[in-house]
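Novice: just the structure for this:
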Amino acid sequence: MNRTPPQHWQLADAAATRALGRELAARLLAARTPGTGGAPPALMLQGDLGAGKTCLVQGIAAALGISEPITSPTFALAQHYGGALADGTATALVHLDLYRLEQPAAAEELFAQEEEEAAELGALLAVEWSGRLGALPPEAWLLELELADPTDPEVGRNATLHTPGGPGDLSEPG
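Specialist: Now for the predicted structure:
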C-alpha cells in the first residue's frame, strides 16, 4: 500500500502533544470507510519511555468526549473507554500497551483480540509500543514520538506521522 509523505511536528510541551492527539482523533474518525460506521484505522504509537505516547492518547480521549482519566495501561495491557461528542454521538477508545509483551506472538494475539473488539464497538484503537508486533497492519497509521533532546525531557518532542493515504490522511495540513 502506498503511504503518503510523512508529516512532522515539533511539540513544545504536553499541551502541544495533547493538541496533536485531538487533531489526530478528528482525522482518524474522518478516515472511517464511508457508510460503514465502522472503526477508524488503528493508531500505532512508537517511542521510548517518556516520549509522550500516553499524553497523546489523553488528547485523543478528550476529542472523543471521554472524561475518565487516561493512564498508561502497561499493567492492565488494555483499557476501554466510552464517551460522546458534542452532538451526542457515542464514541469509544481502546487503549492498548504492548510494552510488557516481549514475544511478537503474544503481542499479535492481544492486538488481534483488541482490534476485533474495537471494530465491534466502532472504537478508535491506540496502541502504545506497537513495535512489539511482528508487522504493522498496512491500513494503520504510525506515529513516532521522540524526545527533542534525550538529556532534557522538558525541551519537547518530535512527532512523525506515516499514513496509508486515502480519506482523512494528513498529506495536506488541515
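Novice: only C-alpha atoms for contact and neighbour calcs from this point on.
Specialist: Will do.
Novice: contact partners for residue 117?
Specialist: By Cα atoms under 8 Å, 6 or more residues apart in numbering, no residues touch residue 117.
Novice: also this sequence, please, to line up against the first:
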Amino acid sequence: MNCANTDLLQELRKGIVTTSAAGTEQIAGAFAALVPENQVLALHGDLGAGKTTFIRGLARTWNIVEPVTSPTFNLYTLYQGSRQLVHLDAYRLASGADLDALMIDDFLAPPWCLAVEWPDRIADCLPEDTWHLYLNIDADTAHRIRLGA
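Specialist: Model prediction:
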C-alpha cells in the first residue's frame, strides 16, 4: 500500500467532509481501490446521508456502467464490472433469517463486494472483518464520511 492509500485511510478514520454528491463519489472512488477483494462494507447513516451516493462512487471505479440506485424495494441489486458489487438495503429485513432467504452467498463471484445499507438490521450476520463506514449530515450541504470499527 502506498503513502497516498495510507493517508486516505487515516483521513477516513478521522472523518472526511464533502459538500456535494460529486465529492462523496470522488472519495468513494479513491476508497474503492483500497477495498480488499471479497469484502463486506456496512454503510451506516440516516436517510439522505449519502450511502447510495458513496456506493455509486465505488461502482464507477469498478467499471460498472448501470445506474446505481437504492434497492429499497427489491432489497438488493447485483452489478458486474471489474468487481462484482452487491448493493443490499437491509432496512426491510427483520432478522438474519430474512437475509439467509435472499441466498446472496449462492451467487457471489470473486472478486466481490457486498455493500450493505442499514446494516444494524442484520448486525449479527455480518462477518467480523466487515469494514464500517459512517455517513452523517453535518450541515445542510456538508456530509461527513468516517471509517470505523
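Novice: part of a strand, is residue 147 of the second structure?
Specialist: Yes: Residue 147 of the second structure: assigned to a strand according to DSSP: H, G, I helix; E, B strand; the rest coil.
Novice: that one - how many residues pack around it?
Specialist: Residue 147 of the second structure: 19 surrounding residues under other Cα atoms under 10 Å.
Novice: show me what it aligns to in the first structure.
Specialist: Aligned by TM-score structural alignment, residue 147 of the second structure pairs with residue 161 of the first structure.
Novice: doesn't residue 161 make contact with residue 142 of the first structure?
Specialist: Yes: between residue 142 of the first structure and residue 161 there is a contact under Cα atoms under 8 Å: 5.7 Å.
Novice: hmm, back to that, so who does the match of residue 147 of the second structure touch?
Specialist: Counting by Cα under 8 Å, 6+ apart, residue 161 of the first structure has contacts 6, 7, 8, 141, 142, 143, 144.
Novice: quick one, which of those are buried?
Specialist: Among the contacts of residue 161 of the first structure, those scoring as buried are 7, 141, 142, 143, 144 (criterion: 16 or more other Cα atoms under 10 Å).
Novice: that older thread, contact partners for the closest residue to the match of residue 147 of the second structure other than its chain neighbours?
Specialist: Excluding the flanking residues, the one nearest residue 161 of the first structure by Cα to Cα, 6 or more residues apart in numbering is residue 143, at 4.4 Å. Contact analysis of residue 143 of the first structure by Cα under 8 Å, 6+ apart lists 43, 44, 45, 46, 159, 160, 161, 162.
Novice: can you select the buried ones from those in PyMOL?
Specialist: Applying 16+ other Cα under 10 Å to the contacts of residue 143 of the first structure, the buried members can be selected in PyMOL as follows:
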select buried, resi 43+44+45+46+159+161+162
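Novice: same list (the contacts of residue 143 of the first structure) but as TSV, adding distance to residue 136 of the first structure.
Specialist: Output for these, formatted as TSV (distance: Cα to Cα, whole Å):
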residue	distance to residue 136 of the first structure
43	10
44	8
45	11
46	11
159	18
160	16
161	14
162	12
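Novice: which one of the contacts of residue 143 of the first structure is nearest residue 116 of the first structure?
Specialist: Nearest to residue 116 of the first structure among the contacts of residue 143 of the first structure is residue 43, at 14.5 Å by Cα to Cα.
Novice: just want the most central residue of the second structure.
Specialist: residue 115 (4.0 Å; Cα atoms, centre = their mean).
Novice: can you tell me what it aligns to in the first structure?
Specialist: Match for residue 115 of the second structure (TM-score structural alignment): residue 126.
Novice: before we move on, what about residue 18 of the second structure?
Specialist: Per TM-score structural alignment, residue 18 of the second structure is aligned with residue 11.
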